[in-house]
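1. Give me the fold of what follows.
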Amino acid sequence: MEKMDDLGADEALRRNPGALEALNDPKGSRPDPSEYLSQNYIDNHIAKFDDGAVRFTTQSKIDQYGTLGNKEAFTMTKSEFDDIVNETGGDLAQIEQRLGLNPGDLTGDDAVIAWVKKQDLGEVKMPSGNEGGVIEEFWIPGGKTSGGVSEGVVDLSNSNIPFETYPF
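-> Model prediction:
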C-alpha cells in the first residue's frame, strides 16, 4: 500500500485487494487487469485513447528494428501528452518524471516522440505489469504511470504503422 501511496495511485486502486496483490506479484506472474478491475473501469480507460496514442522511443531503435516498438509498447493518450507539454513548457526532464521514466530516457539527442492516430493504432490494452518494458520501481496497477498519466499497451511491431513526430 505504501508504494501505491508513494506513486500516486488513486483511492479506488489503493483500496482494491486485487490491485494490491498484482503490485506485490513479481513481473511475469501478475494477473490480467480484468481480474481485479471492473469492465467499466477498463472501458473508460481505453476510451481515453480515442484521439490516438503517443509513443516515446529513439531514432536509433526505429532505424534498427524498423518499427515504433514491440508487441507490448507502452503509449500515452494524445490529449494528456498535449496537456503535459503545456504544463511543463516542453521540459523533457519534467515529462520523464510525469511518465515514470528513468532520468535521461527522453533527453538524449536521439529521442523521438511519435503520435499514432486512432485509426492506425489497433487494440489498446490495459497494462498488466508483465510487459517487457515495465520499470519495476515505478509500475502500479490501473493503467497509470507513477506520475498519474494514463498509459496503454499497443502492438507497434508492424513497420507499416504510420505516425507523426513532434520536434523537441
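2. From here on, just use CA atoms for contacts and neighbour counts.
-> Will do.
3. Strands along this protein, start to end?
-> For the chain, the strands defined by DSSP state E cover 53-58, 73-77, 111-116, 124-125, 151-154, 164-166.
4. Which one, of those strands, ends up nearest to S34?
-> With CA to CA as the criterion, S34 lies closest to strand 124-125 of the strands of the chain, at 10.5 Å.
5. Could you report the distance from the residue sitting nearest the centre point of the chain to L121?
-> The centroid of the chain falls nearest to E151 when counting by CA atoms, centre = their mean (3.2 Å). According to CA to CA, to the nearest Å, E151 stands 14 Å off from L121.
6. what's the overlap in contacts for those two?
-> When contacts are counted by CA atoms under 8 Å, 6 or more residues apart in numbering, E151 and L121 have no shared neighbour.
7. longest single helix anywhere in the chain?
-> With secondary structure taken from DSSP state H, the chain has its longest helix at helix 78-88.
8. here's the other one to compare against:
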Amino acid sequence: MKNALDDMPVHVRQLAEMFRKHGNVHKRNSSDITDLDATDVPSPLQNGWKPDTWTPKDVDRAGKGGRPDPGDYLDADYVKNHLDQFNDGATRIYKTESLDNYGPGNNNTTYVFPTDQLNNLMEQANSPAELAEALGLPDGFFEGADIQLRDFGPDELDGLRMPDGNEGGTDENKWIPGGYLPSGIPEAVIDIPETATGMNNGGYNPSFWPGSPRPLNL
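-> Here you go, the predicted model:
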C-alpha cells in the first residue's frame, strides 16, 4: 500500500517520523511509527525548511554541540514568524527546588513557551498528567513537586532565537529541529545572565533573575 508520505519532500518525511516517534515516547499517540502522516508536522515547518540543505536527520545526528545554526536550514521568514509568537512574552515551568539550586538558566540559556499559548494549554488540560504529556515532561513531573511558572516579559527575552539543539537544556530523547515539541507546542530559547545563579552554582539571589514568578494552578 502506498505510504501517505511517499510523494512528500524528504524533509517532511523525516520530520513526520520524528514527530511520530518522539510523540510515541511521550504517549502522544499509539499509531505505528511506520504509518506516518504529514499532519504530524506543523504546516509552517513543512513549508519553512530550505531545500537542498541539511536534512532533519542530519541535523539531529550531528549531536549536541555539533548541530548547525537553524538559519542554515530554515527560511528567514519562517524563523521570524515563529519568533513573533513570543511577542507578548514567554514562560517556563520550573521545579522550585531546581530553580533555587541553580537559578533559571542552564549554561546561561533556557527554553521557553509563548505565555498566551501555554496559558491556553493549561486551561484545556484535564489533569497534571495531561499537561506534562503535552509539554513532553516526564511522567509524574507534577506529582508531589513544588512547581512554579516564570513569566518573561517582551523586554526580558534577551537573545530570543530558534533552538539549535546544542543548548544545555536540550532533551536528546525528544528534540526536533524547527522549534516545536512533539505535541506541536512552539518553543524558543532566551539568554539568562551569568549572575542569575542559585545556591549550588554561585549564590542564591533572585533579584538577579529575569522574569516574574507565578504559581501553577492545575
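9. List the TM-score for the superposed pair.
-> Once superposed, the chains reach a TM-score of 0.86 (TM-score structural alignment, normalised by the length of structure 1), with 166 aligned residues with a CA RMSD of 2.2 Å.
10. thinking again about what came up before, please pull up the equivalent of the residue nearest to the centre of structure 1 in structure 2.
-> In structure 2, E151 of structure 1 lines up with E187, judged by TM-score structural alignment.
11. just to revisit the earlier point, to D5 of structure 1, which of the strands of structure 1 lies closest?
-> Evaluated over these, closeness to D5 of structure 1 peaks at strand 151-154, with 18.4 Å, by CA to CA.
12. That closest one packs against which elements?
-> On a contact count with 3 or more CA pairs under 8 Å, 6 or more residues apart in numbering; DSSP states H and E, strand 151-154 of structure 1 meets strand 73-77, strand 124-125.
13. now that strand: how far from the chain's centre is it?
-> 5 Å (CA atoms, centre = their mean, to the nearest Å).
14. Apart from its chain neighbours, what residue comes closest to whichever residue in structure 2 pairs up with A111 of structure 1?
-> Using TM-score structural alignment, the equivalent of A111 of structure 1 in structure 2 is I147. Leaving aside its chain neighbours, I147 of structure 2 sits nearest to K95 (4.6 Å; criterion: CA to CA, 6 or more residues apart in numbering).
15. contacting residues around that neighbour?
-> A145, D146, I147, Q148.
16. Most widely separated two among those residues?
-> Largest pairwise distance in the contacts of K95 of structure 2, by CA to CA, is 9.6 Å, between A145 and Q148.
17. of these two, who's got more company?
-> For A145 of structure 2 versus Q148, neighbours defined as other CA atoms under 10 Å are more numerous around Q148 (17 against 12).
18. these two touch, right, that one and F142?
-> No: judged on CA atoms under 8 Å, Q148 of structure 2 makes no contact with F142 at a distance of 10.2 Å.
19. For stretch 67-82 of structure 2, give the aligned segment of structure 1 as residue numbers.
-> Per the alignment by TM-score structural alignment, stretch 67-82 of structure 2 matches residues 30-45 in structure 1.
20. Quick check: end-to-end length of that stretch?
-> OK, stretch 30-45 of structure 1 end separation, CA to CA: 19 Å.
21. List the contacts of that stretch.
-> By CA under 8 Å, 6+ apart, the residues outside stretch 30-45 of structure 1 that reach it are 16-19, 22-23, 126-130, 141-143, 150.
22. Which residue ranges of structure 1 form helices?
-> With DSSP H as the criterion, structure 1 has helices at 2-6, 11-14, 17-24, 39-47, 59-65, 78-88, 92-99, 118-121.
23. what about the alignment partner in structure 1 of L135 of structure 2, distance to V154 of structure 1?
-> Under the alignment (TM-score structural alignment), L135 of structure 2 maps onto L99 of structure 1. Distance, L99 of structure 1 to V154 of structure 1, using CA to CA: 16 Å.
24. Chain neighbours aside, what residue packs nearest to the aligned residue in structure 1 for W54 of structure 2?
-> Residue pairing (TM-score structural alignment): W54 of structure 2 is matched to G18 of structure 1. Leaving aside its sequence neighbours, G18 of structure 1 sits nearest to Y36 (CA to CA, 6+ apart; 4.8 Å).
25. dump the residue contacts of the closest residue in space to G104 of structure 1 that isn't next to it in sequence.
-> Using CA to CA, 6+ apart and skipping residues adjacent in sequence, the residue nearest G104 of structure 1 is A93, 7.2 Å away. The neighbours of A93 of structure 1, taking CA under 8 Å, 6+ apart as the test, are P103, G104, L106, T107.
26. if we can go back for a sec, just the buried positions in the match of stretch 67-82 of structure 2, please.
-> Neighbour-count burial for stretch 30-45 of structure 1, counted by 16 or more other CA atoms under 10 Å, picks out R30, P31, P33, Y36, L37, I42, H45.
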